[in-house]
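**Student:** Predicted model, plus sequence, below.
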Amino acid sequence: MQVVVLGAGIVGLAAAYELQRQGHAVTVVDRAASGAGASSGNGAQLSYSYVQPLADPSIWGQLPKLLFAADSPLKLRPRLDPLQWRWVLQFMAACNAATSHAGTATLLALAAASRAGFEAMRADVQPDCDFSATGKLVLYRGAKALAGARRQMALQRGLGSEQRIVSPAECAQIEPALREASAQIAGAVYTPSECAADCLKVCRELERVLRARSARFVLGAEVTRLEVRGGMLVAARTTQGPVEADAFVLALGTASHPLGRQVGQYLPVYPLKGYSLTLDVTAAPDAAPRVSVTDAARKVVFARIGERLRVAGIVELVGGDTAIAPARIASLRDATRAVFPHCAGLDGDVHPWTGMRPATPTGLPIAGRLPGAPANLLFDTGHGALGFTLAFGTARQVAQALGAAG
């Protein structure tokens, strides 16, 4: 079957890889280069066992600080945008224990499938992507926050995750670069099995292998319209002309929402703007972590990718504003100094980046067919901050859905 995948980020490329592996002829279409969007500067963590949805009951108590504090990791800039307000209201409605617990169970199952898919791809492709499997520490500053983490860990343990609470002293033993910061925390959740990799390098390696196996790439082509005829999608109109196929996969991240409307679908996907910086740590390699670290209070993640340290975080609901705010980059520098005071590279070029993470209110991605949509159109979008983690899981869902129809 001829299948067009709309989107060359990690989600689209994972779908293209899985579809090609199952014998389909694949074409990948994107307005930019492979991995050029949210995949190029993301947090680099593969969080297969710690996937708590952003929509959580604790958000209610944090709202005043999150919305109004100058250094808040969450920022909402109200706009005359019905999608923004609808998304925010749906998000707040999802901030309850029942929805959060159900979302955790769904995400963990999807993450387990994604781990299997990613490992199968690694064995096949052997990508040069700075992969590491050194585990992850999620740091908590206060006893109350640590107690909440303990409850979440108990929930995840019942769903198959292997984690444990560790003391500040144990944190420093697991990751020596945390020696000084350990005095600031109450404890951490340690997951030995977590991984990290350079997502952009994975994207480039997937493109290389897909091309070598006869996939077609149409890059620099923006999708402007989806042409439906007789209940079927017959072509994706692009700035380089129409692209026809037997089936289509919509994996265009935040651009999925307006295209979904063209085929009568409301996709609750809104851009969550995030930031990152990337440090060269070769001058003082032992002062930067090798274990992945998440600072829960600051909502900042640290991941070692080769001889670089990726620092990422912040959630802004500001529409399509793609400007890099210097204050946000400064806050990531400050967070790095606070947790890893001897880390090298902070005073030089930190390669500032911002990107739009396509998120649903519940944190659950949209994968497969949707009622009322063209029968030959599959969706693969809305992964939020877990795009790298979940990409190969939703790729398998999409491929299975296409196979079931065939």
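**Tutor:** Ah, there it is.
**Student:** from here on, contacts and neighbour counts on C-alpha atoms
**Tutor:** Fine.
**Student:** pretty sure Gly117 contacts Phe392?
**Tutor:** Yes - the criterion here is CA atoms under 8 Å, and Gly117 meets it with Phe392 at 5.3 Å.
**Student:** Those two: who's more crowded?
**Tutor:** Per other CA atoms under 10 Å, whichever of Gly117 and Phe392 has more neighbours is Phe392, with 31 against 20.
**Student:** which residues of the stretch 151-300 of the chain fall in helices?
**Tutor:** Taking DSSP state H, counting those that start in this stretch, the helices of the stretch 151-300 of the chain run over residues 168-174, 199-212, 256-262.
**Student:** Now that we have these, can you turn them into JSON lines and tack on mean neighbour count and distance to Ser193?
**Tutor:** JSON lines is the format used below for these (neighbours: other CA atoms under 10 Å; distance: least, CA to CA, whole Å):
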{"stretch": "helix 168-174", "mean neighbour count": "18", "distance to Ser193": "13"}
{"stretch": "helix 199-212", "mean neighbour count": "20", "distance to Ser193": "18"}
{"stretch": "helix 256-262", "mean neighbour count": "17", "distance to Ser193": "33"}
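**Student:** who wins for proximity to Ala36 among those helices?
**Tutor:** Shortest separation from Ala36 across the helices of the stretch 151-300 of the chain is recorded for helix 199-212, at 7.6 Å, computed as CA to CA.
**Student:** Second structure for comparison follows:
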Amino acid sequence: MTTAYALQQAGYQVTVLERAAQPAMGASGGNGAQLSYSYVQPLADPGIWASLPKLLLDPDSPLRFRLQADPRQWAWGLQFLGACNHRTSAASTQALLQLATESRLAFEALQAREQLDCDHATPGKLVLYPTQASLDAAARQVALQARLGGAAQHLVSAAEAARIEPALHHYAAHIAGAVHTPSESVVDARALCEQLARVLQTRGAQLCWNTEVLSLARTHDRITAVHTTQGPLQADHVVLASGWESADQARRVGVRIPVYPLKGYSITLDASAQPEAAPRVSVTDTCRKVVFARLGDRLRVAGMVEIVGADTAVHPARIRSLQQSTQAVLPQLRHGDAVQPWTGMRPATPTGLPITGRAAGGPRNLWLQTGHGALGLTLSFGSAQRLVAALAQA
């Protein structure tokens, strides 16, 4: 939706093909809702090595790797581990910060222009750390991001974190401290996509719902047709923005990209009856790999990273785990079983850096927009602007 909007703003006639009946039915509809412009530490981090035994062996780990008989998973996993070093992590952080800055500016410009109703707010964010060692590692990441020109962030004690967000009062004893970023935002990604779809359609874009792409026809160095369940379509340019499945579609036209799904889960709770029991400030608990984001009268609880292949089922045990995490972090919040369970597949590259633009050796009119991982919502507007700029130079 963001890329389609940016292309339309640049003067292109846009057609969006979507196999679902409405927007945001993939990785965006129930995501963590945080716009993490300032704290962008990639998943591929040197600290991952100490967690490998738990990753491979503990079924309850929030970061879980289940080996498949899939060469693509093995190749992606080896590239991911190869990126888990200080040099690569620092380079990825710098690149992500730059893209996040561009994305913030593009999103703020869109909001000023369109005034979209999508529960956008800037409550700030607290990233919680369970031990002094993990807090010390976070301090090094904050220092790195400060040197790279990131937004103001500072370390706070557990007591200070509870003062910033009173809903954490009961949990403060379980953390060593936190990183506080006052400038961080939240937005309802589903509402955002729905609003963008309305804008696109009002201004002449063709939005084809319930339309599945079956294949891309390649002749020499061009895509000559997009074959869909509604028949073939021709276009001057084709943007492949199909999330975790983009790797399969690209491979059919001779393009290989290192994108693999990282499965996540969420629940959405009604906080209207207990507005003070749910946090206003966004919260990320690094121990549990869970985020809490307030969207009006709702609380989005999202998390977990499962590298388990094409398993799109909502597993009740993982939903119970999110409920248990909510009970542990916010014991005063009574939610019972009234939760909205969801799962989504984040399209990720081994380094955490998204892929935007042409692929080497690929068709000249095929453009990639994929691999944004857990930062898809955050990076989408900046990535859209970059693709428009690259296409204008083609």
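**Tutor:** Okay, I see it. Everything numeric in this text was worked out from a predicted model, so none of it was measured.
**Student:** I'd like the helices of the stretch 151-300 of structure 1 as TSV, with distance to Ala283 of structure 1 appended.
**Tutor:** Output for the helices of the stretch 151-300 of structure 1, formatted as TSV (distance: least, CA to CA, whole Å):
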stretch	distance to Ala283 of structure 1
helix 168-174	21
helix 199-212	23
helix 256-262	42
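**Student:** measure the counterpart of Ile305 of structure 1 in structure 2 to Arg386 of structure 2 for me?
**Tutor:** Superposed on structure 2 with TM-score structural alignment, Ile305 of structure 1 falls opposite Leu295. Distance, Leu295 of structure 2 to Arg386 of structure 2, by CA to CA, to the nearest Å: 29 Å.
**Student:** Which one's more surrounded, the two?
**Tutor:** Shown here are Leu295 of structure 2 and Arg386; by other CA under 10 Å, Leu295 has more neighbours (23 against 20).
**Student:** Return the residues in contact with the more buried one.
**Tutor:** Asp119, His120, Val186, Val187, Asp188 (CA atoms under 8 Å, 6 or more residues apart in numbering).
**Student:** Counting only strands, which of those make the cut?
**Tutor:** Val186 (DSSP state E).
**Student:** Which of the contacts of Leu295 of structure 2 are conserved in structure 1?
**Tutor:** By both residues aligned by TM-score structural alignment, their matches' CA atoms under 8 Å, the contacts of Leu295 of structure 2 still in contact after alignment to structure 1 are Asp119, His120, Val186, Val187, Asp188.
**Student:** Just put those in JSON lines and tack on neighbour count and distance to Gln324 of structure 2.
**Tutor:** Shown next, in JSON lines, are these (neighbours: other CA atoms under 10 Å; distance: CA to CA, whole Å):
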{"residue": "Asp119", "neighbour count": "16", "distance to Gln324 of structure 2": "26"}
{"residue": "His120", "neighbour count": "21", "distance to Gln324 of structure 2": "27"}
{"residue": "Val186", "neighbour count": "25", "distance to Gln324 of structure 2": "23"}
{"residue": "Val187", "neighbour count": "23", "distance to Gln324 of structure 2": "24"}
{"residue": "Asp188", "neighbour count": "25", "distance to Gln324 of structure 2": "23"}
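**Student:** The stretch 1-150 of structure 2: strands as residue ranges?
**Tutor:** For the stretch 1-150 of structure 2, strands defined by DSSP state E, counting those that start in this stretch occupy the ranges 15-17, 34-35, 63-65, 125-129.
**Student:** Tally up the residues packed near the residue mapped onto Trp74 of structure 2 from structure 1, please.
**Tutor:** Aligning on TM-score structural alignment places Trp74 of structure 2 opposite Trp85 in structure 1. Taking other CA under 10 Å as the criterion, the count of residues near Trp85 of structure 1 is 13.
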